[in-house]
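> Based on what follows, work out the 3D shape:
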Amino acid sequence: MSPPLSPVRTRNAAATRTAILEAARRRFAHEGYDQTGLRDIASDAGVDAALISRYFGGKEELFEEVLTCGPNIAEFLDGDREGFGDRVATMMAMEPMREEKFQLFLIMLRSASSPKAAAAIRRHSRESFYEPLEAWLGGEDAAVRARVLSCIMMGATMNRMIHEDFLLDDTQRQNLCEALSRTLNHYASGPV
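Here you go, the predicted model:
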């Protein structure tokens, strides 16, 4: 009797690339740039570490790709200007907290102290958040208004990550959402 044939492992470049990105996203979110190793990512993805170099080049390039694949400001800019505050405040204060929504923020927060990662974070923030937001806002003070909106959004996000319910009951949380919406709409619609 002959031994059973081992299953043939099919090669699927897109699936391998996706598995590496997902594993990297989770590792960078939980450990930050400096504490994350390529071998750990490869192990999590179920691939050989050499494939990371093949698909991405190295850790810096993989990190940049993870940043690029994350959510960006476009989802909030899709709609009328008057609804901007409502869209953002509802997501930050009322929608169920899902890790993937906040993963990019965690990645940036936990990696910002790394000089290599900080450069990529600055570039990504400028290209994927500030520049599109400034263009959407328009006007002379668009850069300042974009930074004010960013500060409010990051502060609310950080608070939500620490205290999922903001340490408020449902009515208070709804009031917070409405106050955030008004504040965001103020800076989205007019001069500083």
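
> Going by C-alpha atoms from here, please, whenever you check contacts or count neighbours.
OK.

> Can you report how many residues neighbour residue 107?
The number of residues packed around residue 107, counting by other CA atoms under 10 Å, is 24.

> Remind me which helix or strand it belongs to.
Assignment of secondary structure by DSSP states H and E places residue 107 within helix 99-111.

> what's the answer for residue 61, then?
Secondary structure assignment for residue 61, by DSSP H and E: helix 59-69.

> Which neighbouring elements make contact with that helix?
helix 13-35, helix 49-56, helix 115-125 (3 or more CA pairs under 8 Å, 6 or more residues apart in numbering; DSSP states H and E).

> Determine the set of other helices and strands touching the longest one.
The criterion is 3+ CA pairs under 8 Å, 6+ apart, and the helices and strands that helix 13-35 contacts are helix 38-45, helix 59-69, helix 99-111.

> Next, the structure of the following sequence, for comparison with the previous one:
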Amino acid sequence: MADASGAPRRRDAAATRQALLEAARRRFTRLGYDGTTLREVAADAGVNLALIKRYFDSKEGLFKAAIASTPRALGGPAGVPGDRARLADALSRQLSADAWPEFGEHPVLMLLRVSGDEQVDALRRAALQDFTRQILDGSGTGPEKDPERLLRAELLVALGVGVAVIRSAVGLQPLRDATPDALRGPLRDVIDALLGPESEPVEG
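As a prediction, the model looks like this:
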């Protein structure tokens, strides 16, 4: 492809990869793994189909990249915030009404679409496990391998997934239209109740 001067247009590899990733998230969120085709993803991103193979190798690779970034969206590039107040704030923003207008539904729903493919299902479990580990890292509630602590973190992950389902798939009010300000206080109460007392910092 050439620009107005006739010179070949340089492709921004990072921007192309990001465009494919965003298009894939939208498709996987709305249609699931089986209902999404690579041709449609490429068309949505406005790029050649061959570029998916270049950047992601396969449909499975594209799906893996799409879901790998979904849990981390909670806290941005740095992951889940490291204290209770910021965690409640991040959750309230990401679970509120209209938090993900570009997807139409909360992108975490792509983790729930049934695929019938064990490899794909394993990728989804790994993404939720990664989210749980991030909660553990930021919760400060005790030994890392404490089974009860892990269970509590998984319950918090389940809460987030459940809110996304109720909001996007069911539309139950007032949760569907709840704002970050309305969610922040109740979510902080739930976080404290589920994760238990915060551990005291260890003195050096």
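
> Would you give the TM-score for this superposition?
Aligned and superposed, the two chains score 0.75 in TM-score terms (TM-score structural alignment, normalised by the length of structure 1); 183 aligned residues with a CA RMSD of 3.3 Å.

> Please identify the deepest-packed of the helices and strands packed on helix 59-69 of structure 1.
Among the helices and strands packed on helix 59-69 of structure 1, ranked by average contacts under mean count of other CA atoms under 10 Å, first place goes to helix 13-35 (a mean of 19).

> what's the average distance of that one to structure 2?
When structure 2 is superposed, helix 13-35 of structure 1 averages 1.3 Å from its matched positions, counting by mean CA distance after the TM-score superposition for structure 1.

> Chain neighbours aside, what residue packs nearest to the spatially most central residue of structure 1?
By CA atoms, centre = their mean, structure 1 has its centre lying nearest to residue 104, at 2.2 Å. Nearest non-adjacent residue to residue 104 of structure 1, counting by CA to CA, 6 or more residues apart in numbering: residue 70, 6.0 Å away.

> Quick check, the one you found in contact with residue 106.
No - at 11.3 Å, residue 70 of structure 1 does not count as touching residue 106 under the criterion of CA atoms under 8 Å.

> quick one, which of those two is more surrounded?
A direct count of neighbours by other CA under 10 Å for residue 70 of structure 1 and residue 106 places residue 106 higher, at 23 against 15.

> What residue in structure 2 is paired with that one?
Taking TM-score structural alignment, the alignment pairs residue 106 of structure 1 with residue 109 from structure 2.

> Now that match. Nearest residue, chain neighbours left out?
For residue 109 of structure 2, the nearest residue in space outside its immediate sequence neighbours is residue 29; the separation is 5.8 Å by CA to CA, 6+ apart.

> Check whether that neighbour really touches residue 102, as I assumed.
No - at 10.8 Å, residue 29 of structure 2 and residue 102 do not qualify as touching, with contact defined as CA under 8 Å.

> how many other residues sit next to residue 143 of structure 2?
Using other CA under 10 Å, residue 143 of structure 2 is surrounded by 12 other residues.
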